[in-house]
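>>> Give me the fold of what follows.
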Amino acid sequence: MNHLPTRPATRFAALAATLVLALPLTSSPLAAATAVAAAAAEPAAPAAPAKWTTRVFSRVPAPGYPAYVHAHTNGRVYAGTYVNGSATGVPSRVFEWTRGGQLLRSWPVPGQVLDGSQGVQVAQQTRDGRLVVLETSRRRLLTLDVRTGRWKRIATFPDGSVPNYATWGPRGELYVSDYARPVVWRVPPGGGTPRAWFTAPALNGTELGTTGLVYRPGRRDLVIAQQWVLDGTQLPTTGAVLSLGVRPDGRPGKLRTLWRSGPMELPDGFGIGRSGHLYVALLGTNQLVELTGRGVEVDRFPDVPLLGSNGSAVPFDAPCSATFLGTSVLVANQSAITGTAANQAILRVEVGERGRRPYLPRQARLGG
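Predicted coordinates for the structure are as follows:
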């Protein structure tokens, strides 16, 4: 449902009537006319964009394939380039934009295997402002100091892992989802060896596994997006948004299903609004779906799947994340299936509410 802005003419009429009624009875018609003219001269406040209004925030240069978009506390916006099978010999990059979408600079990722399997996800930030970067070719957890350009390796995940999304926990631990294995990893406060903190058949998606991961401190749970759920509890090719409790002693709690997707919708990254609503990117059907905090679907955009028609110059093409910036979400348009360079962009989609900042505790530090 779209939010219809108040018509300027209606606002003007109401203001003029108020001014006329507020005039003393001895005021002349000329004074009344002057007051009305003064009201008319005041510029009307710009109307807020209608819900789901979409525009291009920025195109993403080569090597393209943008992943999760991170809105930093320094006011800048960051995204990495993800797996690109054709980009042999080309390192992944981390790009930086202003909040208005102006590209400022970028950094190549050092030490990658450049066989086409390379990719990076700017997954989080530390308390002191370094970017938390997940690198796929060598399964590394890295940090990038955007003030100095210095990279640092923090940890390496076991063979067969594809580190995907990350979120801070209540004690300064870092939880990391794994796209290839049914595991949520836990990196201890300050850094160290990742440990398999939680594993379950529900996180087994074969080639289409676990994606978005966000900690909700008010509910003390991790919200997890799963592209396919192959544990027999639902139809194959359908995904889910799950809730996994975090107990006060730091152990995992119960895993519950909040919402089940349709076939091949492939839920990916998501943002959480101040209302508690979740805005989830559906990579498979080129849509965004809005859920309540308990997983009830309330809206989706666009209505027609697959076509990606959003009213902007760039259609949705494998949208893979939704990050709040003001009252809109930044959607990374990865074009992972078609590989269309012209569609590899970050789109800004109005949702009509502000978002909750990603959880960033005081202990959110890595590497000293």
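>>> all contacts plus neighbour counts: C-alpha atoms, from now on.
OK.
>>> K254: what's it in contact with?
Residues counted as contacts of K254 (Cα atoms under 8 Å, 6 or more residues apart in numbering) are 243-245.
>>> Quick one: neighbours of R105, just the number.
For R105, the count of nearby residues is 10 (other Cα atoms under 10 Å).
>>> Distance of it relative to N74?
Per Cα to Cα, to the nearest Å, R105 is found 15 Å from N74.
>>> ok, now G326?
Shown here: G326 relative to N74, a distance of 14 Å by Cα to Cα.
>>> and if you look at P263?
Look at P263 and N74: by Cα to Cα, they are 39 Å apart.
>>> Please say which of those two ends up with more neighbours.
P263 (15 against 8).
>>> Find me whatever residue is spatially closest to the more buried one, sequence neighbours aside.
The spatially closest residue to P263, leaving aside those adjacent along the chain, is T238, at 4.5 Å (Cα to Cα, 6 or more residues apart in numbering).
>>> Before we compare anything, build this one as well:
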Amino acid sequence: MKNKRVTLAAVTVGAALVTATPASATPADCAAGIVHFDLAAGRQPENVVLEPDGSADVTFATARQVARVDRAGRTRILATLPAPADGGVHTPALGFPLTTGIVRTGDGTLYVLYATGTDDLTGLWRLRPHGTPERIAALPGNGLPNGLALDEHRGRFYVTDSVLGTVWTIPLGGGKPAAWSTAAELAPAGFLGANGAKVHDGALWVSNLDHGAIVRIPILPGDRAGTPRTTATGVTGVDDFAFTGRGDEILAALDSPNEVVRITADGRSSTVLDGTDGLQNPTSIAIRGSEVFVLSAAYLTRTDPNLLRTRLSGRR
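Down below sits the predicted model:
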């Protein structure tokens, strides 16, 4: 990681090459620190949430799957969402169905977003431990639900729609979505707008891919959206992001530039990881303590989708 303002240090973990079946190979089949996924099987990781034991639950976007990668690098498919009758050709902006955001509640239930271009399948899906996926909230088929954030204290989900430029809110138990914000800062500018989403410090923070920006929207009493404020610009290709635990400091995945950047509270950004570290169009980041998990979907490189584990420097 030469010539970079390094805030991350690589850590070595055993990991396994993911094949087209749930079975996995041995740790010797992979590079240190990286779990490699099968591109031909559509296993392009889009979003991630961590389990208490350090496993990572991921969505495989084009395979329509939810999977768990344990700390040894073994991958197990938890569920495959139903394919749309038309193959998903009407999914806005993309033309194929995909699983996107994922969050986890304290009881181990996973919630996943699914976009198909059809009204019968697009929406928020629930996957209870050892259960089967069920849709608990329908979202517009002409939209692209992408980022998913959970506020368990308020009992609400927040969903970004990258095509409609909307943040939806949905009760924890499911039901009819309500448009929470349609601010101009969420709109696309030719491709995809509002993308990643995180609840942090009394606000919903949203990335906008087309605008290369991070936006903070206060959550007001009554679950109303406050006035948006752009906190960072110039982060071209920003996808999902995570807070490091150091105030408003962010690590963000930049898809097309193939970088992970550190964004300080005053909006300045610096590159901390790039293709030399194994990135292949990073899509999302999860952080627990000093550990950082970075997903790469290889949407543009078409080479080696993977999960990279790193460590925040100066922390144990």
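>>> Please work out the TM-score for the two chains.
The TM-score (TM-score structural alignment, normalised by the length of structure 2) is 0.80; 277 aligned residues with a Cα RMSD of 2.4 Å.
>>> Can you match the contacts of K254 of structure 1 up with structure 2 and say which hold?
Contacts conserved in structure 2 for those, using both residues aligned by TM-score structural alignment, their matches' Cα atoms under 8 Å: 244-245.
>>> Now intersect the contacts of K254 of structure 1 with the strands, please.
Among the contacts of K254 of structure 1, the ones falling in strands (DSSP state E) are 243-245.
>>> picking up where we left off before, would you check that the residue nearest to P263 of structure 1 makes contact with L208?
No - contact criterion Cα atoms under 8 Å: T238 of structure 1 and L208 do not qualify, at 10.3 Å.
>>> Name the residues contacting each of the two.
Common contacts of T238 of structure 1 and L208 (Cα under 8 Å, 6+ apart): 227-228, 266.
>>> how about the helices of structure 1, start to end?
In structure 1, the segments counted as helices under DSSP state H are 8-22, 29-41.
>>> Can you report how many residues neighbour G289 of structure 2?
When counting by other Cα under 10 Å, one arrives at 11 neighbours for G289 of structure 2.
>>> what sits against it?
Contacts for G289 of structure 2 were tallied using Cα under 8 Å, 6+ apart; they are 315-316.
>>> and what of G209 of structure 1?
Neighbouring residues of G209 of structure 1 by Cα under 8 Å, 6+ apart: 178-182, 203, 226-228.
>>> so what's L8 of structure 2 up against?
Contact analysis of L8 of structure 2 by Cα under 8 Å, 6+ apart lists 272-273, 310-313.
>>> Same check on S207 of structure 2?
By Cα under 8 Å, 6+ apart, the contact list for S207 of structure 2 reads 193-197, 213-215, 238-241.
>>> Using a markdown table, please lay out the residues you listed together with distance to G141 of structure 2.
Shown next, in a markdown table, are the contacts of S207 of structure 2 (distance: Cα to Cα, whole Å):
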| residue | distance to G141 of structure 2 |
| --- | --- |
| G193 | 17 |
| A194 | 17 |
| N195 | 17 |
| G196 | 19 |
| A197 | 20 |
| A213 | 26 |
| I214 | 26 |
| V215 | 25 |
| V238 | 24 |
| D239 | 22 |
| D240 | 22 |
| F241 | 26 |
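>>> The one in structure 1 that sits across from R71 of structure 2 in the alignment: neighbouring residues, count only.
For R71 of structure 2, the aligned residue in structure 1 is R99 (criterion: TM-score structural alignment). R99 of structure 1: 16 surrounding residues under other Cα under 10 Å.
>>> My read is that R99 of structure 1 contacts G75, right?
Yes - counting by Cα under 8 Å, R99 of structure 1 touches G75, with 6.5 Å between them.
>>> From D223 of structure 2, how far off is the residue nearest to the spatial centre of structure 2?
The geometric centre of structure 2, computed from its C-alpha atoms, lies nearest to N47 (Cα atoms, centre = their mean), at 3.0 Å. Noted for N47 of structure 2: a distance of 25 Å to D223 of structure 2, by Cα to Cα.
>>> now V235 of structure 2
29 Å.
>>> Of these two, which one has the most company?
Legend: neighbour count by other Cα under 10 Å for V235 of structure 2 and D223, higher for V235 (25 against 12).
>>> which residues sit in contact with that one?
V235 of structure 2 neighbours (Cα under 8 Å, 6+ apart): 212-213, 254, 269.
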